[in-house]
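Asker: what follows is a protein structure lacking sequence information:
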């Protein structure tokens, strides 16, 4: 089960990895980040593909091409393959036509040269220079689709002839015959492989650009070292290390201390780890979770008639159904039950936290403003308390955004209320 709308994968995470040159490859990047492999081994397989790209970075670092050339080559090949453009492949007829018509000769030559230059660059600069053995066997089949398609044409000889101004009518006819032999399904397979190739390259470039690291899956515990939210320009890094018996984290801290951002950063790391890509941390070790559910910006639902509190109830119910299933569940609750009164919130938050400890194979992060909850938390193992450090200087809060163990009882609402002069403004004139 996946419930991660609050991470805004398409709007916030995809741009971190999107260095593509065309819309189809961009869509492939989106799929790579949105379609999470259903097992840990398949996640590792995806990692190995990206590791193959990174191992080939000396070849692929400057992968590029002209977007307009790609668009025109793709359209021309599609028109030829579908029959919308008919090439004369009879040697005698084609030769006569091209020799007698300067316009036909010029148009055909321009199209063929564009196709040859695009495909030859892909072949000679990138595909032929790859060591296919650094990629897992499953992905090698996709690379071989590229290799074999490009080998159908005499690209090296034709490219050399073009450079020497020796691209004769006879060569044009032979190339037309090669183009005409392309089956629609072969062309579709080639472009699919090309777009996936560019998507993996783009994700690998994103990892290189942002210095993301591959996670390691393990049976128990959670280790995030120097993690951060990748959209912050000057992020403060934090670490969270949980032992095998610590499956519930209760996070406290005053408003504006950065609780939501920290929770979202943890969620981003867990999500990207399961997508098979690098994470914004110096080290990441975690179990494989079959369900990931993250609630940071829950809102009322006018369509379903839910109040904010009812939305929280339904979200918790969803998490519990997932946790009661066969696999592991990872869930984040930001300001749990803030949609109801304090007395109700205290009672049901206590019941929720205590109940979550019973799902030993799953992990839960819960932030709260209910400071009185500290004395009510069960003392048994399973619950870890963390807070985000904040101190008062000259009566004003100073935020460090640092995560530390313990409980924060700092209240700054009244201080900010007074600092902004609201008491005075509330006095009658």
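Answerer: Cool, the structure landed. If you're wondering where the values come from, they're calculated on a predicted model, not measured in any experiment.

Asker: please count neighbours and contacts with C-alpha atoms only from this point.
Answerer: Will do.

Asker: give me the neighbour count for residue 169.
Answerer: Residue 169 is flanked by 19 other residues according to other Cα atoms under 10 Å.

Asker: what secondary structure does the residue nearest to it when sequence neighbours are not counted sit in?
Answerer: The spatial neighbour of residue 169 that comes closest, neighbours along the chain excluded (Cα to Cα, 6 or more residues apart in numbering), is residue 95 at 6.3 Å. Three-state assignment for residue 95 (DSSP: H, G, I helix; E, B strand; the rest coil): helix.

Asker: quick one: the helices in the stretch 101-250 of the chain?
Answerer: Shown for the stretch 101-250 of the chain, the helices assigned by DSSP state H, counting those that start in this stretch span residues 102-121, 137-150, 155-163, 169-180, 184-210.

Asker: by contact count, what packs against the second one?
Answerer: It refers to helix 137-150. helix 184-210 (3 or more Cα pairs under 8 Å, 6 or more residues apart in numbering; DSSP states H and E).

Asker: in the helix it packs on, what's buried?
Answerer: Buried residues in helix 184-210, counted by 16 or more other Cα atoms under 10 Å: 184, 187, 190-208.

Asker: just stretch 376-393 next, same as before
Answerer: Of the residues in stretch 376-393, 377, 382-390 count as buried by neighbour count, 16+ other Cα under 10 Å.

Asker: what does it contact?
Answerer: 245-254, 257-259, 350, 353-354, 357, 360, 397-408, 410 (Cα atoms under 8 Å, 6 or more residues apart in numbering).

Asker: and if you look at stretch 59-75?
Answerer: Around stretch 59-75, the neighbours that count as contacts under Cα under 8 Å, 6+ apart are 21-22, 53, 114-115, 118, 125-126, 129-130, 201, 205.

Asker: what subset of the contacts of stretch 376-393 is buried?
Answerer: Buried among these (16+ other Cα under 10 Å): 246-254, 257-259, 350, 353-354, 357, 360, 397, 399, 401-404, 406-408, 410.

Asker: residue closest to the middle of the protein?
Answerer: residue 33 (3.7 Å; Cα atoms, centre = their mean).

Asker: how near is the closest residue to residue 182 other than its chain neighbours to residue 121?
Answerer: Of all residues not flanking residue 182 in the chain, residue 81 sits nearest, at 6.0 Å (Cα to Cα, 6+ apart). Here residue 81 is placed at a distance of 22 Å from residue 121 (Cα to Cα, to the nearest Å).

Asker: who's more crowded, these two?
Answerer: For residue 81 versus residue 121, neighbours defined as other Cα under 10 Å are more numerous around residue 81 (21 against 17).

Asker: quick one: the strands in this structure?
Answerer: Per DSSP state E, the chain has strands spanning 2-3, 216-217, 222-227, 238-242, 248-252, 283-286, 291-295, 329-333, 363-367, 383-393, 396-405. These are given in chain order.

Asker: dropping in the other structure now:
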């Protein structure tokens, strides 16, 4: 089952598609092959909401982490093999009668580039299969998870087929003569063995991904989230932090159905947006089965998540920022009507309108959201007065803020959430520190 997300959420959290590798995918991507990187990218685009799928992935990563295995394949072979197998032009098919004096002469003077490319494809395919055989041999007696045991079984079924009988004698790869090259080319490109080789490539790309994730887990001491199966909804994070922020400060939070709405306040630059991204990224990674940047996470499986942190105007459709906010809230509301266990994150509701309308709309919408106790909400705002109104309306709202400590006129930020509603008013302090008014007076 797919964990529901959308383009806005992926962009807000920089899960995939950041510039210059500044996204979460690039942080996790230590794969050795292009196919492995593409497979991991797909995992980022399609998180899961099935316990079996999530735990199968967790167990696979843990297995490779515990065994401390390495990717022992010749990396350069993969792209060669894939390009070779894509060439299905019948005119390139090798046959025995082509092994004549003219071909041998062309080969001698380097004029037979077509054949040389095909021979290179054959050699690299053989090298890939030999490396796979060696990797399987390295697992003997090393144990495996039930899921990986199925993968090994499928790989062995393929390698034990009659078409792959040559594997038993495969010890060292050297350039085969023309006749053997033609035989292997026929087998690899023009029989059902081609589909089998593509399956083997996919399985090795999976291994590449799991080895990369095991390495990330060990390198950064990331943990694996624990799934809670109680009927009551729970999200509990201890020592969670943003993986892309240098020297990030960690936070703890526990959300249940009794406090399923988080009302977050704090001064500018106090870290509200970073906290919301930290929380959301952790939830996202939990539903991928990936190791998470936290000391410990326990969570109930959710059906999806919508974040609204960096919402842009839609000039093509004539939307102002406020109308874009309204349209986004409507989309979220429609999703909540049909789904429980959704996570909703908003950074400053209705910032695109006047203070009075923003106050009224914030109170009304948050009051309505709070009625959905099977869902989880994290909403930040600068309209702290809305908090006092909501306290009178609902008993399931958690009020937290990010403090600012003043050292004279210089603000210092703790980046750690504290219970309550902020009373910080430091906007003018920052403006004065930057001497903006002095500049304008000159």
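Answerer: Happy to help now that I have it. Just so we're clear, the structure is a prediction, and the values are computed from it rather than from any experiment.

Asker: that older thread, who wins for neighbours among the contacts of stretch 59-75 of the first structure?
Answerer: residue 201 (28 neighbours).

Asker: who touches that residue in this structure?
Answerer: 50, 53, 60.

Asker: same thing but at 7 Å, please
Answerer: residue 53 (Cα atoms under 7 Å, 6 or more residues apart in numbering).

Asker: excluding its backbone neighbours, what's nearest residue 171 of the first structure?
Answerer: Using Cα to Cα, 6+ apart, the nearest residue to residue 171 of the first structure is residue 158, at 7.5 Å.

Asker: counterpart of residue 293 of the first structure over in the second structure?
Answerer: If you follow residue 293 of the first structure across to the second structure using TM-score structural alignment, you land on residue 306.

Asker: what's the burial count for the nearest residue to that match once chain neighbours are set aside?
Answerer: Closest residue to residue 306 of the second structure apart from its sequence neighbours, by Cα to Cα, 6+ apart: residue 344 at 5.1 Å. Taking other Cα under 10 Å as the neighbour definition, residue 344 of the second structure ends up with a count of 22.

Asker: so residue 309 of the second structure versus residue 326 of the second structure, what's the distance?
Answerer: Applying Cα to Cα to residue 309 of the second structure and residue 326 of the second structure gives a distance of 14 Å.

Asker: gap between the residue lying farthest from the centre of the second structure and residue 181 of the second structure?
Answerer: Relative to the centre of the second structure, and counting by Cα atoms, centre = their mean, the farthest-placed residue is residue 101 at 55.5 Å. Look at residue 101 of the second structure and residue 181 of the second structure: by Cα to Cα, they are 17 Å apart.

Asker: kindly report the same for residue 34 of the second structure.
Answerer: Distance from residue 34 of the second structure to residue 181 of the second structure, by Cα to Cα: 26 Å.

Asker: more neighbours, those two?
Answerer: A direct count of neighbours by other Cα under 10 Å for residue 34 of the second structure and residue 181 places residue 181 higher, at 22 against 15.

Asker: residues near the residue lying closest to the more buried one once chain neighbours are set aside, how many?
Answerer: Excluding the flanking residues, the one nearest residue 181 of the second structure by Cα to Cα, 6+ apart is residue 119, at 6.2 Å. When counting by other Cα under 10 Å, one arrives at 22 neighbours for residue 119 of the second structure.

Asker: how many residues are close by residue 11 of the second structure?
Answerer: Neighbours of residue 11 of the second structure using other Cα under 10 Å come to 18.

Asker: please apply the same query to residue 337 of the second structure.
Answerer: 9.

Asker: what's the counterpart of it in the first structure?
Answerer: Per TM-score structural alignment, residue 337 of the second structure is aligned with residue 324.

Asker: and for residue 271 of the second structure?
Answerer: Residue 271 of the second structure maps onto residue 258 in the first structure, by TM-score structural alignment.

Asker: and its match, what is it in contact with?
Answerer: residue 401.

Asker: swap in 10 Å and give it another go.
Answerer: 264, 388-389, 399-403 (Cα atoms under 10 Å, 6 or more residues apart in numbering).

Asker: which one of these sits closest to residue 415 of the first structure?
Answerer: residue 399 (14.3 Å; Cα to Cα).

Asker: look up the closest residue to the closest one, ignoring the ones flanking it.
Answerer: residue 390 (4.8 Å).

Asker: show me where the stretch 301-442 of the second structure has helices.
Answerer: 321-338, 355-370, 385-393, 427-433, 436-441.

Asker: in the superposed pair, what's the mean gap between the longest one and the first structure?
Answerer: What that stands for is helix 321-338 of the second structure. Helix 321-338 of the second structure, aligned to the first structure and superposed, deviates on average by 1.6 Å (mean Cα distance after the TM-score superposition for the first structure).

Asker: list the buried residues for that helix?
Answerer: 321-326, 328-329, 332-333, 335-336.

Asker: packing partners of that helix?
Answerer: strand 304-308, strand 342-347, helix 355-370 (3 or more Cα pairs under 10 Å, 6 or more residues apart in numbering; DSSP states H and E).

Asker: who touches residue 224 of the second structure in this structure?
Answerer: Residue 224 of the second structure touches 55, 58-59, 61-62, 217, 285-286, 289-298, counting by Cα under 10 Å, 6+ apart.

Asker: out of the residues you listed, list just those in helices.
Answerer: Using DSSP state H, 55, 58-59, 61-62, 217, 285-286 are the members of those that sit in helices.

Asker: in CSV, list those along with distance to residue 315 of the second structure.
Answerer: Formatted as CSV, those follow (distance: Cα to Cα, whole Å):
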residue, distance to residue 315 of the second structure
55, 43
58, 43
59, 46
61, 44
62, 47
217, 42
285, 33
286, 35
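
Asker: wait, residue 244 of the second structure touches residue 18, no?
Answerer: No - Residue 244 of the second structure lies out of contact with residue 18 (Cα atoms under 10 Å); the separation is 11.8 Å.

Asker: need the overlap of contacts for those two.
Answerer: residue 24.

Asker: about what we covered before: could you dump the strands of the first structure into CSV and include distance to residue 343 of the first structure?
Answerer: Listed next are those as CSV, based on distance: least, Cα to Cα, whole Å:
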stretch, distance to residue 343 of the first structure
strand 2-3, 29
strand 216-217, 40
strand 222-227, 33
strand 238-242, 30
strand 248-252, 18
strand 283-286, 36
strand 291-295, 22
strand 329-333, 19
strand 363-367, 17
strand 383-393, 21
strand 396-405, 26
